[in-house]
Every structure is written in structure tokens, then in C-alpha cells.
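S.K.: Structure for this input, please:
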Amino acid sequence: MTDFLDTPSGRRIAYHQSAGTGVGIVFLGGFMSDMEGTKAVALEAWAQAQGRPFVRFDYSGHGQSAGAFIDGSIGEWAADAQAVITSLTQGPQIFVGSSMGGWIALLMTQRIADKVAGFVGIAAAPDFTEDSMLAGFSPEQIVELEENGVVLLPSGYGAPYPITSKLLDDGRDNLVLRTPLPLPFPVRFLQGTLDSSVERSVALRLLDHADGDDIQLKFIKGADHSFSSPVCLEAVQAAILDVTARV
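M.R.: Alright, predicted model coming up:
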């Protein structure tokens, strides 16, 4: 059953929460994704079988949450995540961040450090608005953005992505690879070798930039950006268990 949280920012956020014992898990989804995705639902079922607390949710403008996607930004979605984590969970949690959710989870590790027990990144995409989207724009797209405030990019998943000036400007205010990134807890980064959305170089840059004593990166040969095959889901579960054992 879907529940809703009214956040301090005035946004209504849809979520699913499962009770349990021990360190909980919070799943943070990707750009234009939602909490009904394969990974979120599969990890919830796995956590329930483990008897472990679990939360999945939709950012504003995503899935069942209120708002329009085109009005959103990294900062607002991070505020949504922070409200969910601080309002719904007890004690430190393991953040599992997929793609954009990896970026937002990294922001959470710096803003609410007392809520972090560990981190698992799945094709984490920190700073993608600056380093992937804006850096890849053609001169024509730059003009379109300046004139209309929005550019439509092919998504590979159906409808195109509306990329707004607000999203890009706000993304610049939330970059994590330009300043120190201390991660003083167990961290496991997972990356597919056939990911066409997040290149291997991003995972390596993040590994090199992050500062911590227990940080590992694992590549899954043949895995794409969805990272939802049985082999990939098993890798995520193993990473969570590894982090849990070291907390």
C-alpha cells in the first residue's frame, strides 16, 4: 500500500515502507524513474525476506508523488530524499542509490551524516547534469536552451527527457566531484561494462575522488544501465550484505 509524506518543502511524496529489525535500507531511484522499478521492488522483497527495514519512494514529479517532473531539480529531489530519510527511518541506514539516486545519496552522506551506515551505488551518476548533459550539448541545443529554457533529449526509455535551465543551474549548485567527498563508512560501487548512460570513467572518477578507508568498485561484465538482471540483483544484494557485515 502506498503512503504519502508531506514534506517541509510543501511537496507530497509517495513511499512504501517495510518494517524489520537491524540496519535499514533506503532505495533512491534514478532520473525519471519511480519506486515501482525492477530494482526497487526486488530489493524490497529481498529485504522483507531478510527481516530488514526498507523504504522506497518517488521524488516529486516522479511516479505517484505530486508535482510535474519538468518543474523539478536535483536540489528539490535531494530535499525530498532528506525528508523521507529523516522522517521515516530510525537510526543510520544503508543508502542504495541508482544512477541519479547515487548522486542524491552522496549529497545525503554529506548533509545528514548521522543517518548513514553505509552506501551502495548502482551506476552512480554524480554531477551528470554538468558533465554528461551540458557538456554534450551541441551549439544548436545551447541556443534552444537559451531561447526556450528547455531541451528535449532522447531517453532510450520512451518519452524524451525535458532538460530545463533550472535543472542545469541547480545541478551546478549540488556538484559533489569538485569538492572533498568524505565517505567514512563501508562503500560499494557497482557498474556495468555495457552501460550506455554512465560510462566506466564516471565510476573510476568517483572511486578516485571519494575519501574513505573501505571503498570498493566492482564491474559486472555485460551489464547495462538498468542493472536489473538476476546476476546484477544478486550483486546488489551481496554488496548490501557486505556493507552490513562491516557496519
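
S.K.: Only C-alpha atoms from now on, for both contacts and neighbour counts.
M.R.: Will do.

S.K.: Centroid-nearest residue for the chain?
M.R.: G101 (0.6 Å; Cα atoms, centre = their mean).

S.K.: contacting residues for that one?
M.R.: L28, G29, G30, F31, A124, A125 (Cα atoms under 8 Å, 6 or more residues apart in numbering).

S.K.: for R172, what are its contacts?
M.R.: D127, T129, E130.

S.K.: give me that answer again for 10 Å
M.R.: I74, G75, D127, F128, T129, E130, D131, K166 (Cα atoms under 10 Å, 6 or more residues apart in numbering).

S.K.: So which of the contacts of G101 are in strands?
M.R.: Members of these lying in strands (criterion: DSSP state E): L28.

S.K.: Generate TSV for the contacts of R172, with neighbour count as supplementary columns.
M.R.: Output for the contacts of R172, formatted as TSV (neighbours: other Cα atoms under 10 Å):
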residue	neighbour count
I74	27
G75	17
D127	23
F128	21
T129	22
E130	17
D131	14
K166	16
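
S.K.: another one to check against the first:
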Amino acid sequence: MTSDIARLPLAGGGAIAWRRLEGQGPEIVFLCGLRSDMEGSKALFLEDWCRREGRAFTRFDYRGHGSSTGRFEEGCIGDWLADTLAVLDRVVQGRFVLVGSSMGGWLAVLAGLARNERLAGMVGIAAAPDFTADLMEARLSPAQRAQLAEHGFLKEPSPYGEPLRITRRLLEDGRRHRVLQGPIPLRCPVHLLQGQEDPDVPWETALRLAARLESEAVTVELVKDGDHRLSRDADLRRLAAAVERVLEQAAGR
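M.R.: Down below sits the predicted model:
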């Protein structure tokens, strides 16, 4: 069974909120997107699927997200990567499959590189590697760049709730964690789900990521009418099938 929400203390103060389902490995680990949390529909769907399959599953909130401590606007990719690695090192047991949604897809690549010896596979859902440079910074107007330089942040309207606060620290840190500039030395099975009607992440991003991965077992599944969330019933069935395929490939079946 899934335990009540647990807290993982951080060395610098604060704590990461997490939940874990006991079961067989490789363990499925869900990495949510920017300003999302572990209570989203895809995370809960995967937990139910893992429960039926008797498989271990972990979900958690980065600092500044959901039930974890911290302020969102103070975080950056490096902070959320550190949170992910803390969960992998101190909560997750044995080998794992990372399932990353949007920003979580970028963090899955970074965490997979950092813990390659335990990485059994990866599933991306509208994975958004390098989005701070390619999708945020590249689209800034001269006026926005001036505001960022003067004030250290700017606010952008968001269709998902309150305006998004983009900080200079987030953009500068994002440049240091880019992965699409060269080969990505991951050789595990990878399945990338991507909607072609995604207004936030161009579907070509999935092809760029697939081309950079050194793995020979990379599948790109384009959903012609799919949006960014990919959380419809049909999309969730695709997600379960993608995880199952990666697990079978990881087992050599």
C-alpha cells in the first residue's frame, strides 16, 4: 500500500514531500512538470497501474511545488535535479524507470545521466529538455530582456493558472544544464510520447531528443490530436503501454 505523505529532509533546510508504493522492481518514478505536483492525473494513474501490476512506484514534489517546502520562484533546474537525485538515492530502491512529464522529461535525462548505473529505462511525456533556453529565453522581446536585466524576473501569462514568474537565475541555471547540444550517453530503452497539437512544446523536440540519445531502443510516439498534458483516457492508456514496453525491453523480452 501507499504510505501517508512522507518528508525527506534537505541538507540546507526544508523537506521534499513524497509517497511510495511497495512492489517489485524496476521501480517506476514519476517526475512532474513545472509548477505541477505529485497529485496530478498522470501520477495517480500510474500509481494505480503499478498497484495492479504489483510494481514499486514513487512520486514526489520538487521544492517549491505541491506539498514540499520552499518558494517556486526561488528554484531552478539544478535545485529540482538535486531533489530528484535525493529521492532516487534515499527513497527509491534498486533499478528504476523514470517517467518524466514536460520539465520532468528534462530532469529524467539529467538524473539518468547522474545515476546511469541504476537506470533501467525512461518514458517522456511531452518531454521539454532545454526549455528555459529554447522555449523561454529565445522568445523574450527586447523589453522583456530589459525588465529581466533590471529586476531579475518577469511575469508571463499562463493558461495553467497564475502568471509564471521567470527569473534570471532560472534562465542562467538552465543554460548550464542543456542536453541537446550533443550526444546524450544514455543507452537504456526510451519511449517518448508527444502530442502534435501541443501549444507549449513543439513536437519536433521529441525527434531532437531521440536523435541525441545514444540508445538504439528509442521509440517516438506522436499523437496527432494530442495536447501538452496528454491526460485523456486514451493518452493514459498510451502511457501505460509505453511503460510496459520499456519494462519489457529492459528485461530483454
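
S.K.: TM-score for the pair, please.
M.R.: Here the TM-score for the pair of chains, by TM-score structural alignment, normalised by the length of the first structure, is 0.98; 247 aligned residues with a Cα RMSD of 0.9 Å.

S.K.: which of the contacts of R172 of the first structure sit farthest apart?
M.R.: Greatest spacing in these, by Cα to Cα: G75 and D131 (16.8 Å).

S.K.: could you list every residue that touches the counterpart of L183 of the first structure in the second structure?
M.R.: Counting by TM-score structural alignment, L183 of the first structure lines up with L186 in the second structure. Listed by Cα under 10 Å, 6+ apart, the contact set of L186 of the second structure reads V109, G112, L113, N116, L119, G121, M122, R212, L213, E214, S215, E216.

S.K.: distance of the counterpart of A113 of the first structure in the second structure from G13 of the second structure?
M.R.: For A113 of the first structure, the aligned residue in the second structure is N116 (criterion: TM-score structural alignment). For N116 of the second structure, the distance to G13 of the second structure equals 28 Å [Cα to Cα, to the nearest Å].

S.K.: Tell me which of the two has more neighbours.
M.R.: N116 (17 against 8; other Cα atoms under 10 Å).

S.K.: All the helices of the second structure, residue numbers only.
M.R.: For the second structure, the helices defined by DSSP state H occupy 41-53, 77-90, 103-114, 131, 142-151, 168-176, 204-212, 233-250.

S.K.: Those: which one's closest to R7 of the second structure?
M.R.: Comparing the helices of the second structure by Cα to Cα, helix 77-90 comes nearest, at 10.3 Å.

S.K.: Can you point out the buried residues in the closest one?
M.R.: For helix 77-90 of the second structure, burial by neighbour count (16 or more other Cα atoms under 10 Å) applies to I77, G78, D79, W80, L81, A82, D83, T84, L85, A86, V87, L88.

S.K.: Check the contact between the match of A113 of the first structure and R187; I expect there is one.
M.R.: Yes: between N116 of the second structure and R187 there is a contact at 9.0 Å, judged by Cα atoms under 10 Å.

S.K.: returning to what we had before: for the helices of the second structure, could you give me CSV that also reports distance to Y160 of the second structure?
M.R.: Shown next, in CSV, are the helices of the second structure (distance: least, Cα to Cα, whole Å):
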stretch, distance to Y160 of the second structure
helix 41-53, 14
helix 77-90, 20
helix 103-114, 15
helix 131, 17
helix 142-151, 21
helix 168-176, 19
helix 204-212, 21
helix 233-250, 19
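
S.K.: highest average neighbour count across these?
M.R.: helix 103-114 (a mean of 24; mean count of other Cα atoms under 10 Å).

S.K.: ok, the equivalent of P139 of the first structure over in the second structure - contacts?
M.R.: Structural alignment (TM-score structural alignment) places P139 of the first structure against P142 in the second structure. Residues counted as contacts of P142 of the second structure (Cα under 10 Å, 6+ apart) are L148.

S.K.: separation between S36 of the second structure and V223 of the second structure?
M.R.: 22 Å.

S.K.: I meant to write E22 of the second structure there.
M.R.: 32 Å.

S.K.: One more: V123 of the second structure?
M.R.: 15 Å.

S.K.: of those two, who's got more company?
M.R.: Set V123 of the second structure next to V223 and count neighbours by other Cα under 10 Å: V123 wins out with 29 against 17.

S.K.: Touching, that one and A217? I think so.
M.R.: No: using Cα under 10 Å, V123 of the second structure is not in contact with A217, being 11.8 Å away.

S.K.: can you list residues touching both of those two?
M.R.: P189, V190, H191, V246.

S.K.: can you pick the most crowded of those residues?
M.R.: Ranking the shared contacts of V123 and A217 of the second structure using other Cα under 10 Å puts V190 first, with 30 neighbours.

S.K.: OK, contacts around it?
M.R.: V190 of the second structure sits in contact with 97-99, 120-124, 210, 213, 215-220, 242-243, 245-247, 249-250, where contact means Cα under 10 Å, 6+ apart.
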